[in-house]
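> Here's a sequence, model it:
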Amino acid sequence: MEDCESIANEGDQTPNAAFDVRRAARAGEAAPTPLVFASPHSGRDYPDDMGSALDPRNLRLSEDAFVDDLIEAAPAMGVAVIAARLGRAYIDMNREAFELDPAMFADELPAHAKPRTARVAAGLGSIAKVVAEGKEIYARKLMFAEARDRIESAHQPYHAALEQLLEEARAAHGFAVLIDWHSMPAAAARGATRERPCDMVLGDRFGAACSNLVTSLIERELEAMGYRLARNAPYAGGYTTEHYGRPAQGVHALQIEINRGLYLDEKALKPTAGFAKLKSRLETLTQTLVATDWAELAP
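Just a heads-up that it's a prediction; the model follows:
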């Protein structure tokens, strides 16, 4: 894959300002691996039309900060990557598009909205009500047109692009493997196991979204590096994992949550000295995934 880095660096990216796509092959060429990486919550752009009551620092509390940087070497190894540019507090790519809280809006939501989900109840629909620590984002009622514009300009194009990457991988290899990368607050990691805080949580919807071959391999590789892992608790996988994970149809989706304590100063929102070590180890994991014969995953 010696030429992949130059291809990625040439800027083979979507023109949509909401997200970036970096392919490991030029347009028209077959995907070199069945792997697709996604980072839906690492975006740190907040358009002026958001009209938030919070300052920029507080808006960023919900970000999976710098996760896109942790996986930036993947295209050079043959892995397609899609990463949000818009902040999660503006539009959450890891939600169903119309998961909306009617209490946030001055006008009525359309009939196809989904107001009664656990994520909406928690204030974390596609248009979030709160950021981390429960801080409310808006001191006003929104209009549905605002939500519709964000969905049509960002959320829907993001998922159209992700679907295309998965289809390209499946067309070339007979199947696709999607890794949806996230990070979790250190406080959440402490609640994942009674023995000591876990370093990462693998979410495969309790086996429904991804073959155990994938989950177990990643688990073994990360544990061999010294990381403590949990499966499906407290995170079993979000909308992306649930929506795309269809092993019987040749698409396997796994969510990986990384303890922010490994690489991030959560108060300052700056990488710590542990960032370089973690990034290097994730690159080693990616190399292993690329070198693995996944033929058994084909439906």
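
> From here on, just use CA atoms for contacts and neighbour counts.
Fine.

> Provide the secondary structure category for the closest residue in space to Thr241 that isn't next to it in sequence.
Of all residues not flanking Thr241 in the chain, Ala253 sits nearest, at 5.2 Å (Cα to Cα, 6 or more residues apart in numbering). Following DSSP: H, G, I helix; E, B strand; the rest coil, Ala253 is assigned to strand.

> Ala253 contacts Leu166, correct?
No: Ala253 lies out of contact with Leu166 (Cα atoms under 8 Å); the separation is 10.3 Å.

> thinking again about what came up before, residue contacts, the residue nearest to Thr241?
177-180, 204, 209-210, 240-242, 244-246 (Cα atoms under 8 Å, 6 or more residues apart in numbering).

> Those: which two are farthest apart?
Asp180 and Arg246 (14.4 Å; Cα to Cα).

> Following up with a second sequence; could you model it the same way so I can compare the two?
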Amino acid sequence: MTPIEITRGSSPVILGLPHTGTNVPDDIAARLNDEGRKLRDTDWHIHTLYEGLLPGATTVRATFHRYVIDANRDPSGASLYPGQTTTGLIPEIDFDANPIWTAGREPDAAETARRVALFHRPYHEALEAEIARVKALHGVAVLYDCHSIRPVIPYLFDGVLPDFNVGTDNGATCDPRIEAATIDLCRAAEGYSSVLNGRFRGGWTTRQYGRPADGVHAIQMELTQSTHLGDDFAYDEARATRLRPHLSVILKAIETIAFDLAGARP
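Got it, this is the predicted structure:
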């Protein structure tokens, strides 16, 4: 199994896809229980949703499932949201609080370290390399981290999640023009709801790489799956067709700002 798929482009924008993979090696799959094998917490079809929306964009996609190891978590195991309910580097439970591992076969510290080396680290080495390459081309790079989630998950949050959840760690991870353009376009999208730095303000990837002063900007987009999926996580062509133009406009606006930022750099 190749843990990462990379498509290199010439745009200053990089799409990160840490949670669309469904590959689980046999030795790890054997540890999962029946609930875990459903892989329900996948960011289903997000790579298909974004395909072709920004010609020239680089994509870095993890092909392994987040139950193998979560590429959007701190490899040290530190929580993204201290004091709030969340899942860890190797989740013990799914988003509905159901155990996903066979009793007695939960990953231990040694197994976690092995998976960091085999999956988590290679994904981030690939992402770092593409950020460096794109920055060398333009003087700036923008990482747009692509995510999705079910709109109702009582274990993680109350009520119904907005359709567009934009995260910049409260403005720390990107130039304010990128943040403003993104959320303004989300708010202008008729029939969709949105929030900036709400329940999801950017995962470890966004916070790790977003260093505006160094010319690297990062922003996370968490879409609710009702915007592009139907029953049983099937890709809904009609819903996706309605959503894709809005995402395209957002990505093109970010790219334009990135080029402006590149021109402003000495």
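
> Can you pull the residues that touch both of Ala253 and Leu166 of the first structure?
Shared between the contact lists of Ala253 of the first structure and Leu166 (criterion: Cα under 8 Å, 6+ apart) are residues Val177, Leu178.

> So what does Ser185 of the second structure match up with in the first structure?
Ser isn't right for residue 185 of the second structure; it's Leu. If you follow Leu185 of the second structure across to the first structure using TM-score structural alignment, you land on Glu221.

> element containing that match?
Here Glu221 of the first structure, judged by DSSP states H and E, is contained in helix 212-224.

> elements contacting that helix?
strand 229-231, helix 274-291 (3 or more Cα pairs under 8 Å, 6 or more residues apart in numbering; DSSP states H and E).

> wait, what's in contact with Glu163 of the first structure?
Per Cα under 8 Å, 6+ apart, neighbours of Glu163 of the first structure: none.

> if you set the cut-off to 10 Å instead, what comes out?
Pro157, Ala169, Tyr244 (Cα atoms under 10 Å, 6 or more residues apart in numbering).

> got it, and Ile149 of the second structure?
Asp41, Thr42, Asp43, Trp44, Phe95, Leu161, Asp163, Glu222, Leu223, Thr224, Gln225, Ser226.

> One more pass at 6 Å, please.
Residues in contact with Ile149 of the second structure (Cα atoms under 6 Å, 6 or more residues apart in numbering) are Thr224, Gln225.

> just to confirm, which helix or strand has Gly16 of the second structure in it?
Using DSSP H and E, Gly16 of the second structure falls in strand 13-17.

> and that strand, which stretch of the first structure?
Counting by TM-score structural alignment, strand 13-17 of the second structure corresponds to 35-39 in the first structure.

> What residue in the second structure is paired with the residue nearest to Thr241 of the first structure?
Aligned against the second structure - with TM-score structural alignment as the criterion - Ala253 of the first structure pairs with Ala218.

> do the same with Ser126 of the first structure
Match for Ser126 of the first structure (TM-score structural alignment): Leu89.

> gap between its match and Leu243 of the second structure?
Distance from Leu89 of the second structure to Leu243 of the second structure, counting by Cα to Cα, to the nearest Å: 31 Å.

> which of the two has more neighbours?
With neighbours defined as other Cα atoms under 10 Å, Leu89 of the second structure and Leu243 compare such that Leu89 has more, 23 against 16.

> List the residues that contact the more buried one.
With contact set as Cα under 6 Å, 6+ apart, Leu89 of the second structure has these partners: Ile69, Asp70, Arg73, Gly77.

> Tell me which of those residues persist in the first structure.
Among those, those whose aligned partners also touch in the first structure, counting by both residues aligned by TM-score structural alignment, their matches' Cα atoms under 6 Å, are Ile69, Asp70, Arg73, Gly77.
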